[in-house]
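[1] Provided below for reference: sequence and predicted model.
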Amino acid sequence: MNWQLFGEVVVTLFVIMDPPGTVPVFLALTGNRRPAERKRAAWEAVAVAAGVIAVFALFGQTLLDYMHISLPALQGAGGLLLLLVALELLTGKADHPETAAGTNVAMVPLGTPLLAGPGAIVATMVFVQDSDGGWDHLALVLGVVVVLLCLWASMRFSVVLLRVLKESGILLVTRIAGLLLSAIAVQLVADSVRAFVEGAG
């Protein structure tokens, strides 16, 4: 197996998907739910992220070409979606359980675009294009699995913080998560605009 490629995949996706950075957002979105629901949300978010990455790894470029969608456009859309979620966290709209009734935060925004965002999708597509042969593909798959397991562990065991932070602490974490998430969203949109400008030039 190509251990060098495995290491590159793990390091690259770990930095992009940022398992420790998902903890405050996960707590903010699931803090008012029962422990069993939070555990299920962690699994579902990772499963959705895995599915999105797998689809784009296999068919991403073909799908984008068919729909005439550029990678900067995908990046900008992900940024705008994250910005909407960030505003809900900052304004306190996400603090009330009734506002989230019937919604599955594990799918959106946790699974995508937070975990399986434009950065992770593009990086995986590049790795697939540069890989050569079955052993490279195996290294790529194992690298993605390792990062996804790290993401699950960070969310699964973040519930321990709930016992320490209590309700007021979760409120503070929610506001901080909203601020961080809004910064990520703005950066995604800015990178998208920059890519469009450079492409036009």
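    Yep, that arrived.
[2] C-alpha from now on. contacts and neighbour counts both.
    Will do.
[3] closest to the centroid, which residue in the protein?
    Leu115 (1.3 Å; CA atoms, centre = their mean).
[4] let me see the contact set for the closest residue in space to that residue that isn't next to it in sequence.
    Distance criterion CA to CA, 6 or more residues apart in numbering; nearest residue to Leu115, sequence neighbours excluded, is Met17 at 5.5 Å. Applying CA atoms under 8 Å, 6 or more residues apart in numbering, we find Met17 in contact with 114-117, 120.
[5] just the buried members of those?
    114-117, 120 (16 or more other CA atoms under 10 Å).
[6] any chance of the residues you listed in TSV, plus distance to Pro24?
    TSV is the format used below for the buried ones among the contacts of Met17 (distance: CA to CA, whole Å):
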residue	distance to Pro24
Leu114	12
Leu115	13
Ala116	17
Gly117	17
Ala120	20
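[7] could those residues go into CSV alongside secondary structure and distance to Glu88?
    Below are the buried ones among the contacts of Met17 laid out as CSV (DSSP: H, G, I helix; E, B strand; the rest coil; distance: CA to CA, whole Å):
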residue, secondary structure, distance to Glu88
Leu114, helix, 15
Leu115, helix, 18
Ala116, coil, 20
Gly117, coil, 19
Ala120, helix, 24
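[8] now, among the residues you listed, which is nearest to Val193?
    Val193 has its nearest neighbour among those in Gly117, at 16.7 Å by CA to CA.
[9] check the contact between that closest one and Gly78; I expect there is one.
    Yes: using CA atoms under 8 Å, Gly117 is in contact with Gly78, at 6.8 Å.
[10] now Gly79. Nearest residue, chain neighbours left out?
    Counting by CA to CA, 6+ apart, the residue nearest Gly79 is Ala185, at 4.2 Å.
[11] how far off centre is the helix or strand where the one you found lies?
    Per DSSP states H and E, Ala185 falls inside helix 159-200. Put simply, helix 159-200 sits 11 Å off its chain's centre (CA atoms, centre = their mean, to the nearest Å).
[12] another structure for you, compare them:
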Amino acid sequence: MSELIPIFIFFFAVIDPIGSVPVFIATTTGFDAKAKRHIAYKAIIAATGILLFFIVAGEYLLSAMGIPLSAFEIAGGIVLFLFALTMIFGEGKAKSELRMAKSVTETAIFPLAVPSIASPGAMLAAVMLTENARYTLEEQATTAGIMLSVLLITLILLMTAGPIHKIIGNGGANIVSRVMGLILASVATASILEGIKTYFAL
């Protein structure tokens, strides 16, 4: 049980369900309640498909290109760390993606499913946390289940986006995003160190 909590926190940080609420509200402005529910389901289904693809095929794609997973783990850790810094010191996920939503056609796929829910950090996490050489098939299935639970939480939050946004506001979403960014930065650093250790142990 204690091993599952860090994985849950990791996925919660990179998917950032709370930070997706303002993005959802922006992309669904003008739609009725039924259409908003349809958009929420469509966005979650799309994001789930993308992340499951990276769990199943991500490592095989790396192998086909001759990239060792340790190198990807280091590179992924660096990208996650930079991503975490933008969450901590930047505008925050909510504000930056709200601006993106205003500048493109408002759809469930972009920017809601990608990059808000299935973020680059979430894609990297899906690969790194299901490494075939390190985790058994059962452990990988458990990790996938944890990821799906975070996506389910995201769906629930999107379905109740109106009341939640009234409670926390854009400022509250930005605060949560920054806290998640700090957690993600720590995880990213651990990933870099583990990748370096694995590489030199080869």
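    Nice, thanks for sending it over. Bear in mind that the values here come from a model prediction, so they are computed numbers and not experimental data.
[13] fetch the TM-score of the aligned pair.
    A TM-score of 0.66 describes the superposed chains when it is computed by TM-score structural alignment, normalised by the length of structure 1; 185 aligned residues with a CA RMSD of 3.9 Å.
[14] does anything pack onto the helix holding Ala185 of structure 1? Which helices or strands?
    helix 19-30, helix 71-91 (3 or more CA pairs under 8 Å, 6 or more residues apart in numbering; DSSP states H and E).
[15] quick check: Ser96 of structure 2 is in a helix.
    Yes: checked against DSSP: H, G, I helix; E, B strand; the rest coil, Ser96 of structure 2 lies within a helix.
[16] any idea how far His68 of structure 1 is from the nearest residue to Leu188 of structure 1 once chain neighbours are set aside?
    Of all residues not flanking Leu188 of structure 1 in the chain, Gly79 sits nearest, at 5.0 Å (CA to CA, 6+ apart). As for Gly79 of structure 1, its distance to His68 of structure 1 is 19 Å (criterion: CA to CA, to the nearest Å).
[17] quick one, which of those two is more surrounded?
    Between Gly79 of structure 1 and His68, counting by other CA atoms under 10 Å, Gly79 is the more crowded of the two (27 against 10).
[18] the more buried one and Val186 touch, don't they?
    Yes: the pair Gly79 of structure 1 and Val186 passes the contact test of CA under 8 Å, sitting 6.4 Å apart.
[19] what number of residues lie near Val104 of structure 2?
    11.
[20] before we move on, what about Ala123 of structure 1?
    16.
[21] over to the one 5 residues further on?
    Val128 of structure 1 has 17 neighbouring residues, counting by other CA under 10 Å.
[22] that one: what's it in contact with?
    Contacts of Val128 of structure 1 (CA under 8 Å, 6+ apart): 57, 137, 140.
[23] check whether it sits in a helix, strand or coil.
    Per three-state DSSP, Val128 of structure 1 ends up helix.
[24] state the distance from it to Ile121 of structure 1.
    11 Å.
[25] mutual contacts of the two, please.
    With CA under 8 Å, 6+ apart as the test, Val128 of structure 1 and Ile121 both reach Ala57.
[26] quick one on the thing from earlier: aligned to the residue nearest to Leu188 of structure 1, what sits in structure 2?
    Gly79 of structure 1 maps onto Phe81 in structure 2, with residues paired by TM-score structural alignment.
[27] now swap in Gly111 of structure 1 and tell me
    Match for Gly111 of structure 1 (TM-score structural alignment): Ala118.
[28] dump the residue contacts of the residue nearest to that match when sequence neighbours are not counted.
    Counting by CA to CA, 6+ apart, Ala47 is the residue found nearest to Ala118 of structure 2 once chain neighbours are left out, at 5.0 Å. Shown in contact with Ala47 of structure 2 (CA under 8 Å, 6+ apart): 113-114, 117-118.
[29] take the residues you listed and keep only those in strands.
    If you go by DSSP state E, the contacts of Ala47 of structure 2 have nothing in strands.
[30] show me which of those is closest to Ile18 of structure 2.
    Ile117 (10.1 Å).
[31] the closest one against Val21, yeah?
    No: contact criterion CA under 8 Å: Ile117 of structure 2 and Val21 do not qualify, at 10.1 Å.
[32] the match of Gly79 of structure 1 reaches Ala188, doesn't it?
    Yes: using CA under 8 Å, Phe81 of structure 2 makes contact with Ala188 at a distance of 5.3 Å.
[33] related to what we said a few turns ago, who's in contact with the residue nearest to the centre of structure 1?
    With the criterion set at CA under 8 Å, 6+ apart, Leu115 of structure 1 makes contact with 17, 45-46, 49.
[34] tell me which of these are still there in structure 2?
    Counting by both residues aligned by TM-score structural alignment, their matches' CA atoms under 8 Å, those that remain in contact in structure 2 are 17, 49.
[35] and the contacts of Leu115 of structure 1, which is closest to Ala101 of structure 1?
    For the contacts of Leu115 of structure 1, the nearest to Ala101 of structure 1 is Ala45 (17.5 Å; CA to CA).
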